[in-house]
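Chemist: Here is the input, now give the coordinates:
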Amino acid sequence: MVMMDQLSQLPFCKNWTENFCSSDQRKESTIYFLVLEVSEKHEQVETSWPQCSFKVLRLLNEQSGEERVLQLRDEWCYSVVAPGDTIHVIGEFDSEGKCEINRRENFLIVHPDILVSGTRVAGSFSCSRRAVLDERLKSGEYSAAALIGTLLHQMFQAGLIRESPTKEFLEDYARVVLQKSLESLYACGVNENDTHKTLIEAIPKLLNWIRSFRYSEVSESPSIDFGSEDGAKKIKVSEVLDIEEMAWAPKYGLKGMIDASLQVNVKSNTNVPNEMIMPLEFKTGKATNGQAAMEHNAQVMLYTLLMSERYSQHIGHGLLYYLHTDQTQGITVCRSDLVGLIMRRNELANDLLKASITQQLPPMLQSPNMCRGCRHLNVCTIYHKAYGGTTEGSGLGSVFDSLVSHLTNAHNNFLQKWDQLIDLEAKEVEVVKKQIWSSQSLKNDLYAPCLSSLVLDTSERATPANFSKGNQFTYHFVHRDWTSLGTHQQDRAALNSSIFPVKKFESSLRNGDYVVLSTEPSGKLIATGVVVDMSCSSISVSLSKRLRLPGSSRTSQAQDLHQQLWRIDKDEFMGSFAIMRFNLIQLFLQNEQSSHLRKMIVDLEVPRFDSGCQFSQDPAISYIWSEKNLNDDQRRAILKILTAKDYALILGMPGTGKTSTMVYAVKALLMRGSSILLTSYTNSAVDNLLLKLKFQVISILDAT
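Modeler: Okay, the predicted model is just below:
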């Protein structure tokens, strides 16, 4: 590994390294502060120079009640920060409780509890409105380019972790990923054979990169240019630490998914090899220069911050590989770049917070050339119109009018109302999410959606052979007090008795819940998974890949995992609110399907029913008329369902037989050969209905 004293000798990272070390070692720098007051000051360093402005922030440590003073100088003076904001200061306060942030030292993180994607930060330089929409909206839809890019990523990553991959291996893997993505291919309207051809054509480049960078001798490794100050370096990948590594860094208010985390042997002109950790970003698109290249560079730089936090060491370089040109670029992190990126991250966090509170987005870009090709053009213009925007304010002229002319005031009001309601619900859930990395733990609440002080179960039931199944890995956790007992069955039974003072699990977590797995007491987020089994003494979580601790060696990995204390929190988000917003905005698009839904849901057009149905020729209707267990109200309700062209709403007080009515309605619809989706706000309601259907000997496909 490259030691900190070695790194500090390098001119490109000296200040950045010192700042990293100091912020990592001093406890106070990890505390969040409440901004009490912001004032702007002026000073004149030299009589012949113009006055310099700087900001002074009066801060409160809400945990200790102590106040601090922070000065923002140079570029940081332009930071958007106001009383009531929460900030994180990466730097040291002196004995008088003062700290200064300038272009040479320290960092300011505004709203650190808003974890912003590194990709969003990098993309926000060209349009902050698009970045906010990317964060607030999520769909299950794929574009053809994005889908093919995902498949190429999977192939490249499979080759990276494969021992000496061959052309035949990648060809076979291409067929595997293609078969798994057939549904998405058809949804995008992409031809399967054309996609397969694209994947096969990429294999020589993928294989050449892997062989050149991973399996060659260091002396023969490719030479990568890391910039004018750092020069060319020969790079050899000595180990692939992880692929698709989830990295959350509340310290910087950042999150990201890193294509590949590499242990790299670096040899510069001094011929002294060094071991470094680097992120590798893999790009499959054709854009390799201009604005796109700047965004890609920024993305890699932010990933070095994420990995520095995750691996608890300075990471100052990254790799960027463009498949289209088959070129690999070295990225060197400089403090001046980080200052600009962190400040942009702070601005984006402000924009996201404002959008969640007032539903106001950053202004439109007003650039017809860029806006016409934007994936959010329809959504962006609808939001602009709904919140009082004008044609002149859009900067798009007749293009804007053509996209929103169908919207009425009633439509605008509906969108505003439900957009706000979604944000209010998201705000309630976000309080729980922040507990995962904040110092205010929920563990004192017996029925909180989390479990703490856990260790991996080492009993017979948790042998490694039971860990993996297909592409899923299941890990069993028990409370650390369990380790004081034996691993025999009688000890496990004793755990459920009152003889042993061992903590039992009391939590609102349930089977099927999405969860986040983190370490204690550091609070480092390690993985996300799903609860697959839970009892009063243990919990089992299924992960998509093997559990590993960042920075742990292969030889000590198993021991480190078992010595680690763990915490499991319910992942309340999983993009659900972003999906809600996406589905809401779909109602207002200008197409036939959206128009029909808009008439039904927003305009409250009366639903249509088939009045000319030949009852005698419909076995479903004949069945309902002949079913003696139905009363007249239930029969009329089911007939409404069977004759509905749009929808039917069945209302009834508790205990009036709504569930029983639905059982017979499902049975009648099945007689027509219909496919039926059953859903409810609660699992118990669905379970109750399924049990009654099972009693009727009706075949059920359980999609859960």
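Chemist: rest of the way, CA atoms for contacts and neighbours
Modeler: OK.
Chemist: burial measure for Leu421, as a count.
Modeler: By other Cα atoms under 10 Å, 12 other residues sit near Leu421.
Chemist: From the contact counts, what lies against the helix or strand encompassing it?
Modeler: Leu421 belongs to helix 409-434 when assigned by DSSP states H and E. Counting contacts by 3 or more Cα pairs under 8 Å, 6 or more residues apart in numbering; DSSP states H and E, helix 409-434 is packed against helix 335-358, helix 377-386, helix 576-586.
Chemist: Mind doing that once more with 7 Å?
Modeler: helix 576-586 (3 or more Cα pairs under 7 Å, 6 or more residues apart in numbering; DSSP states H and E).
Chemist: buried set for the helix it packs on?
Modeler: 577-582, 584-586 (16 or more other Cα atoms under 10 Å).
Chemist: Kindly report the same for stretch 119-135.
Modeler: 119-125, 127-134.
Chemist: what's the answer for stretch 646-657, then?
Modeler: In terms of neighbour count (16+ other Cα under 10 Å), stretch 646-657 has its buried residues at Ala648.
Chemist: quick one more, to check against the first:
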Amino acid sequence: MTQQQPWIVDNTHNYLIHHPDILISCTAVAESFFCVRKSVLQQMSKQVHEFSEPLVSGDVIHRTLQYCLENNDFSAATIEQCMKNVICTHHMDSLYVLDMDESTLFDHLSPYIGGIMTFGSRYVSQTPNADATITRDVGPTANHETKAVAIRGVLDIEEHVWSPAYGLKGMVDATIELMLAPSNKILTIPFELKTGKTNRLITHRAQTVLYTLLLGDRYGLDIKCGALYYTKVNAFYMVPQLRSEIQSLLIARNDLATALQQRSNALPPMARNIHKCQYCAVSNACFTYHIAIEQGDVDSSGLGQWFTDHVEHLDDNCLTFFQHWIRLIGMEEHDLESLRKDIWTVDADERESAGKCFKDMVLKPQFNKVRPGGYWYTFARARSDDEQRSLTESHITPGDPMVISSMEGDLHLGMGFVVDVDRTTITISLSAPLRPRPVRSQEFDIENCQVFVKWRKLQLDGQQSNNAITYRLDKDEAAGGFQVMKTNIVNLMTKTSGVEDLDVARANLRRLIVDLEPPLFTLGDAGVSTYLHRDSVMHCLNSDQKAAMAKVLACQDYALILGMPGTGKTTTVAEIISMLVQQGKSVLLTAYTHNALDNLLCKLMEKGIDFLRLGNPDKFILVGDQYQLPPIVKDPEAQRNGFGESLFMMLSAKHPEAVVYLKYQYRMNRDIMQVSSQLFYDRKLRCGNDTVANKRIQYAHFPTAMANIHASSHSCADPCWLRDILDPR
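Modeler: Prediction:
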């Protein structure tokens, strides 16, 4: 065995990355200096978007400045139009919650237009302006000899980078080329934009430093600094990459990775600081974990009455429920998270053989297009000899999440979902443009001129960037939505101080889901009976569907419609919604797939019903089929303990009186239906009418076709098995 040189990790050489395949966000690492527990909880759960005027305003300014940077246009007209577009495109839900209209928010933001124009005229140019100086009031500054800077170009906006080398991931606000004066060096560095106050400068500096590692890994550079800009005070900082700070940050990253690696749901200790904890965004999750998972109490929390106020409503049933489901989610999440690393640790040939990857793929530019809300890219085999292998033979199907990388090892050039896959091509929808590999310009010099091809500029000008890349397309099996599951359970347990209606709604949900109390129904409703006897309803609904309508319209909590295949679930729900709308009610409509939702909305449009994705949480309708394929569960213990059981199954088993069956189907004739009815549906399926029951396939040229088959056959058994199968008689 050949003797290798030793790897030295000390204060001056290299870094030790623990669990490198667990990618920790740079933001979480930076935040962990104040509370490691908070960072772990942020990684474990999906944070609910907060609605406040300062947060909304900050996001509008942030997106506007990014747009102006990307387009190199800081005119007042462009800034004004961009602000209006961002408000209408990204924040209509926020305005609804804040009870604010678009013009009011824009009026509030108008004073910032001048500041954005000033930033552009001062810092964005081909050579540094004299007034484009660096702020030096806090902390060490990179390039002490630098007097002024200029942002010469933008390589990317919101660059999403995965770096298994450092065990980090992050979304960089902008990747810029910065010229320094008087040296005239051009550096490629991360640019971090902040619209708030500078009171969290330490955290922001740490985040910027970590981004230098990410971009250094992606662009093949030793990036020594990053830029940090505050819009409110027009402060432009150059943040150096100091080795001592990098060491501290990577130690913090390793601590987070170790905490996340544990299957026990154990968390770092609480901060026990009332002044910090009462303003923490994850305090509800923190307290619930402490009392339910860690068996803590008011004394161990160190937060006194404030802790008690947030958890005193949780009884033993709630604590047991939380413990049970958080444990099962953790088991399944651990098993699936371990699969993501296969994208960068397992060879593409092996992944493709397992049906989880397509290797050696190229773009078909003529099929690529921009659509509302996304970008569609179509890929095909790079080599003609590979085209014989059909893409449909894999385990990749429409709707699957995909990660796009290059065959040369450039990880995560894009992430999206499969739109369509056929024998020779696959189309993937991305929310952002597909990034190419970083390509150095002809004038590139690693010391003095770190200039790359501006692929985004080419795209904006309607030109094609260099797409001579072969890609590997990997199914992202770790995208299981476990963060959302944990967040939902935490929210179910949360008591929101000062929001009485929300607390009442959550208490009612705990009564129904945690305590499994029976749902309530009203007695006969004359209005319902009258509606069901209208001619339009009488002719389009069968007895089961009418019973389902009556059940739903009488429910106070929930009703369960168990509809087997082809039994008219969509038609029934459309009629229910029509009735509810006529009663002046609002309806929250959800579905597992966009296709199912679109089918229902089409029926509502035919009825002339307007719809908006807002609803009433006081009443919900669950529509499903408990006989359908159960969720795929990887962890055997999680499966044994009920993780494969849906909420629909759990409620229908506990309260059969809340269930209405739709058993009359309109898709299969009697003979075909009897097979599936006996095998899967406990012989409950019925044909909706005689036409459906007796329906047969009619072949226009059946006798001629059979004669031709027999004429070319050397021998054929009598009777002919093919005729017996195909003959509709």
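Chemist: Now compute the TM-score of the two chains, please.
Modeler: Once superposed, the chains reach a TM-score of 0.75 (TM-score structural alignment, normalised by the length of the first structure), with 578 aligned residues with a Cα RMSD of 3.4 Å.
Chemist: returning to what we had before: the helix holding Leu421 of the first structure vs the second structure, average offset?
Modeler: Comparing helix 409-434 of the first structure with its match in the second structure after superposition yields a mean distance of 1.8 Å (mean Cα distance after the TM-score superposition for the first structure).
Chemist: Against which helices or strands is the helix or strand that that helix is followed by packed?
Modeler: Next along the chain after helix 409-434 of the first structure, taking DSSP H and E as the criterion, comes strand 450-456. Secondary-structure packing of strand 450-456 of the first structure (3+ Cα pairs under 7 Å, 6+ apart): strand 472-479, strand 565-570.
Chemist: Reformat these as TSV; add mean neighbour count and distance to Arg375 of the first structure.
Modeler: TSV is the format used below for these (neighbours: other Cα atoms under 10 Å; distance: least, Cα to Cα, whole Å):
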stretch	mean neighbour count	distance to Arg375 of the first structure
strand 472-479	22	34
strand 565-570	24	32
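Chemist: aligned partner of Lys645 of the first structure in the second structure?
Modeler: Applying TM-score structural alignment, one finds that Lys645 of the first structure aligns to Gln556 in the second structure.
Chemist: count of neighbours near that match?
Modeler: For Gln556 of the second structure, using other Cα under 10 Å, the count is 14.
Chemist: For Leu523 of the second structure, see how far away it is.
Modeler: According to Cα to Cα, to the nearest Å, Gln556 of the second structure stands 11 Å off from Leu523 of the second structure.
Chemist: my guess is Ala174 of the second structure contacts Leu193, does it?
Modeler: No: Ala174 of the second structure lies out of contact with Leu193 (Cα atoms under 7 Å); the separation is 8.3 Å.
Chemist: which position in the first structure aligns with His160 of the second structure?
Modeler: So, by TM-score structural alignment, His160 of the second structure is matched to Met246.
Chemist: whereabouts in the second structure does stretch 308-327 of the first structure align?
Modeler: Counting by TM-score structural alignment, stretch 308-327 of the first structure corresponds to 216-235 in the second structure.
Chemist: Quick check: buried residues in that stretch?
Modeler: 216-219, 221-231, 235.
Chemist: So which of the residues you listed is the closest to Val298 of the second structure?
Modeler: Tyr230 (39.8 Å; Cα to Cα).
Chemist: Now that closest one: closest residue in space that isn't a chain neighbour?
Modeler: Lys194 (4.9 Å; Cα to Cα, 6 or more residues apart in numbering).
Chemist: Tell me how far the aligned residue in the first structure for the one you found lies from Arg120 of the first structure.
Modeler: Under the alignment (TM-score structural alignment), Lys194 of the second structure pairs with Lys283 in the first structure. Separation of Lys283 of the first structure from Arg120 of the first structure (Cα to Cα): 16 Å.
Chemist: What residue, apart from its backbone neighbours, is nearest Glu506 of the first structure spatially?
Modeler: Nearest non-adjacent residue to Glu506 of the first structure (Cα to Cα, 6+ apart): Leu446, at 5.5 Å.
Chemist: Ignore what I typed, I meant Pro401 of the second structure.
Modeler: Nearest non-adjacent residue to Pro401 of the second structure (Cα to Cα, 6+ apart): Phe417, at 4.4 Å.
Chemist: Enumerate every residue touching the aligned residue in the first structure for Arg327 of the second structure.
Modeler: By TM-score structural alignment, Arg327 of the second structure lines up with Gln420 in the first structure. For Gln420 of the first structure, the contacting residues are Gln359, by Cα atoms under 7 Å, 6 or more residues apart in numbering.
Chemist: wait, doesn't the match of Lys194 of the second structure sit right on Tyr322?
Modeler: Yes: in this structure, Lys283 of the first structure is within contact of Tyr322 by Cα under 7 Å, at 4.9 Å.
Chemist: Endpoint to endpoint, the match of stretch 308-327 of the first structure covers what distance?
Modeler: 25 Å.
Chemist: just stretch 580-592 of the first structure next, same as before
Modeler: 21 Å.
Chemist: And it, how far out from the chain middle?
Modeler: Centroid separation for stretch 580-592 of the first structure versus its chain: 23 Å, with Cα atoms, centre = their mean, to the nearest Å.
Chemist: next one: stretch 281-296 of the first structure
Modeler: With Cα atoms, centre = their mean, you get 21 Å for stretch 281-296 of the first structure.
Chemist: Flag every buried residue along it.
Modeler: Those would be 281-284, 288, 292, 295-296, for stretch 281-296 of the first structure by 16+ other Cα under 10 Å.
Chemist: And stretch 606-625 of the first structure, by the same measure?
Modeler: Neighbour-count burial for stretch 606-625 of the first structure [16+ other Cα under 10 Å]: 609, 620-621, 624-625.
Chemist: Alright, that wraps it up for me.
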